[in-house]
Structures are given as structure tokens and as C-alpha cells.
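**Q** predicted model and sequence below, questions to follow.
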Amino acid sequence: MSLVTDAIRAAASEMYHGDDICREKSKQLLTEMGLPNGLLPLKDIVEVGYVKETGFVWLIQKKKCEHRFEKIGKPVQYATEVTAYIQPNRITKLTGVKAKELLLWVVLREIYVDVPPTGKITFKTPTGLFRTYPVDAFQLQDDNNNNKNENANEKEKEKKPAVEIKPTVEVKEV
């Protein structure tokens, strides 16, 4: 049963269809709310919607997917429908997201970034258990920053010769 009804869709302030625009808009919304833009690395997104008045947001993808956050070594599963209420530095009433802890998949219900910023993000379960990690483990590098870094590296390479030639000195014995 879907939590996203026609009435919710009608009340949406923003709604997008198609993978590319949906990925871009979901990252943009997370950034605007002070959350790391890599929290929802969904694939083949069909629809993203946001009701600004209530903070309700939904993401629908073609099929459920699993993503491993390499910096913390944790796999996370995302259902075909992920819903939540979003506000500055916090996601509440999250549905459709599970994290693997030891041998069990644990449902996540809340995510928040510490204020004032300490560089920590906390994930809570419905039972009150929680884990805290560094925020940068969930932050994607901005494409513009990547391009700037690549251009800077290319310019640096141009300054240096490809092969360094060292002068040699011959010493003759008399």
C-alpha cells in the first residue's frame, strides 16, 4: 500500500518525473535542508515529490536497491517507495530504508545532523537505538568541484615537463 495518495500528489509544491531530474532535485532538497546530499543514492527514480507546507517528501524508484556507504562500511536497502518528513537538519517518520547491523536489517525512522554542526549525523530506529557517523561519509562530491580539481591537475601537469632531464657532469682524472 502506497503512502503517496492522489490527494498528497495534488498538494505537492514540487513534483518531478524521470531519473536525472529526480536525482538532481532530491540532492538539492537535502542540501537546502542542511543534510548530506548522498543520503538517498536511489537508482532509476520514477517520481519525487515535496509538500512544502508539511515537509512531506517521497521518492519512488522502479525497484528496490541496495547501496554500500564505503566510508562507514554499511549496506543500506531502499524500498521502491521512500517517504519522510523533512525539516532543517532532520528527517522524521522515514519509511522504506533499512541498514544492516551485524546480521540483521534494521529499519531506520529518523536521521538528524547535530546543530551546531559538529560533523556528526545520527540514525535512529523505531526502538530508540541509534548510531552516529561523520557527515562526510554521506556527502557526494559536487560535480563542479570535481571539474575544477581535474582542471587544476591538468594545468599543474602542463607546468611540469613530462620527463625531467638532469644535467650530467663528467669528472676526468688527471
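**A** Okay, I see it. Numbering: from 1, shown residues only.
**Q** contacts, neighbours, all on C-alpha from now
**A** Will do.
**Q** may I see the buried residues of stretch 119-129?
**A** Within stretch 119-129, the residues that count as buried by 16 or more other C-alpha atoms under 10 Å are 121-125.
**Q** same thing with stretch 73-87?
**A** Result for stretch 73-87 [16+ other C-alpha under 10 Å]: buried residues 76-87.
**Q** quick one: that stretch to chain centroid distance?
**A** Between the centre of stretch 73-87 and the centre of its chain there are 11 Å (C-alpha atoms, centre = their mean, to the nearest Å).
**Q** and for it, what's in contact with it?
**A** For stretch 73-87, the external contacting residues (C-alpha atoms under 8 Å, 6 or more residues apart in numbering) are 2-3, 33, 42, 54-69, 91-101.
**Q** what about the closest residue to residue 3 other than its chain neighbours, which helix or strand?
**A** Of all residues not flanking residue 3 in the chain, residue 83 sits nearest, at 7.6 Å (C-alpha to C-alpha, 6 or more residues apart in numbering). Secondary structure assignment for residue 83, by DSSP states H and E: strand 74-87.
**Q** dump the buried residues of stretch 119-129 into a markdown table; add secondary structure and distance to residue 28 as well.
**A** Below are those laid out as a markdown table (DSSP: H, G, I helix; E, B strand; the rest coil; distance: C-alpha to C-alpha, whole Å):
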| residue | secondary structure | distance to residue 28 |
| --- | --- | --- |
| 121 | strand | 18 |
| 122 | strand | 20 |
| 123 | strand | 21 |
| 124 | strand | 23 |
| 125 | coil | 25 |
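**Q** alright, now check it against this:
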Amino acid sequence: MADLKEGGVVKKGHEEGLKLAISILEEFCLPLGLLPLADVIEAGFVKTTGYMWIVQSKKVEHNFKLIKKMVSYDTEISGFVEKKKIKKLKGVKAKELMLWPPVNDITVEDPPTGKIVFKSLAGITKTFPEEAFAAGQ
């Protein structure tokens, strides 16, 4: 894990960590409400590889009201960010009926359709309106 973080920008503390996380979402044209974080301990980003990680003090469960979807964010979230995409995402699960399959890839459709696509390793793909993940949702 340490190798992935090599050469990365690291921010400690909630305010600085949150700023970094939001700046990454902005830079890569991803919805700013995608990661509702609480009590960030550390956030980091390696520009050369796109590897991003966020460590929070506790697991966060967030209900995206527009799409009636409960999403769980683990104490450690990581993945590879590129324009309009997060790949190999770890630490994020979306409630599907009684199951919590991990979300593996998130893609904002390009050319823009206003849709965002979530894929899990279990082969579940869900598409939602992008505005459901706007800041403040």
C-alpha cells in the first residue's frame, strides 16, 4: 500500500483533507457530493498515477435522497481517479435490497448526458442522474 502512496500529496486533518478530496473531484469533473466525508484524518493523491485515498475516523452512511439510495463509506476509501472516472474503488458500498455490494467503478458519462454510472464487481451496474450527487445532497 505504501508504494501506491509514494510521491503523493498528503493532507492531515478534516479541513485540509476535505479540501483536497473536493479539489480532486473538481479537477476530474466528478460530482462534488460523491464523497460525503466526516472527520477526515488523512487524504492523499498521487498525480502521476491518479491514486487517491481518504482515511476517516469512522464509517459514514449517507442517504442520497434524490435517488433513495443508502451508501456506506468505510474508514478507508481509495481508488484511481481519471477524468470523469474513479476506478478500482475500495471502501464504498451501495445498498441493494438486503445486500451491500462494493462499488468498484464510477463513471460520469461522456459526452455528458447528466448520468453517472456505478459498477460493482458482482456485475451490478446502476445509472443515476448526476445531480443526485451534487454538493449538499
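**A** Nice, thanks for sending it over. All values reported here derive from a predicted model rather than from experimental measurement.
**Q** coming back round to it: where in structure 2 does the strand holding residue 83 of structure 1 fall?
**A** Taking TM-score structural alignment as the measure, structure 2 aligns residues 69-82 with strand 74-87 of structure 1.
**Q** superposed on structure 1, what's the mean shift for the matching stretch?
**A** Stretch 69-82 of structure 2, aligned to structure 1 and superposed, deviates on average by 0.5 Å (mean C-alpha distance after the TM-score superposition for structure 1).
**Q** now do the helices in structure 2.
**A** 2-5, 14-27 (DSSP state H).
**Q** how about the residue minimising distance to the centre of structure 1, what does it touch?
**A** In structure 1, the centroid-proximal residue (C-alpha atoms, centre = their mean) is residue 38; its distance is 0.6 Å. Listed by C-alpha under 8 Å, 6+ apart, the contact set of residue 38 of structure 1 reads 27, 138-140.
**Q** aligned to residue 126 of structure 1, what sits in structure 2?
**A** By TM-score structural alignment, residue 126 of structure 1 lines up with residue 121.
**Q** how about stretch 9-27 of structure 2: buried residues?
**A** Within stretch 9-27 of structure 2, the residues that count as buried by 16+ other C-alpha under 10 Å are 10-12, 14, 16-18, 20-22, 24-25.
**Q** got JSON lines for these, with distance to residue 127 of structure 2 too?
**A** Listed next are these as JSON lines, based on distance: C-alpha to C-alpha, whole Å:
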{"residue": "10", "distance to residue 127 of structure 2": "32"}
{"residue": "11", "distance to residue 127 of structure 2": "32"}
{"residue": "12", "distance to residue 127 of structure 2": "33"}
{"residue": "14", "distance to residue 127 of structure 2": "30"}
{"residue": "16", "distance to residue 127 of structure 2": "31"}
{"residue": "17", "distance to residue 127 of structure 2": "28"}
{"residue": "18", "distance to residue 127 of structure 2": "26"}
{"residue": "20", "distance to residue 127 of structure 2": "27"}
{"residue": "21", "distance to residue 127 of structure 2": "23"}
{"residue": "22", "distance to residue 127 of structure 2": "22"}
{"residue": "24", "distance to residue 127 of structure 2": "22"}
{"residue": "25", "distance to residue 127 of structure 2": "19"}
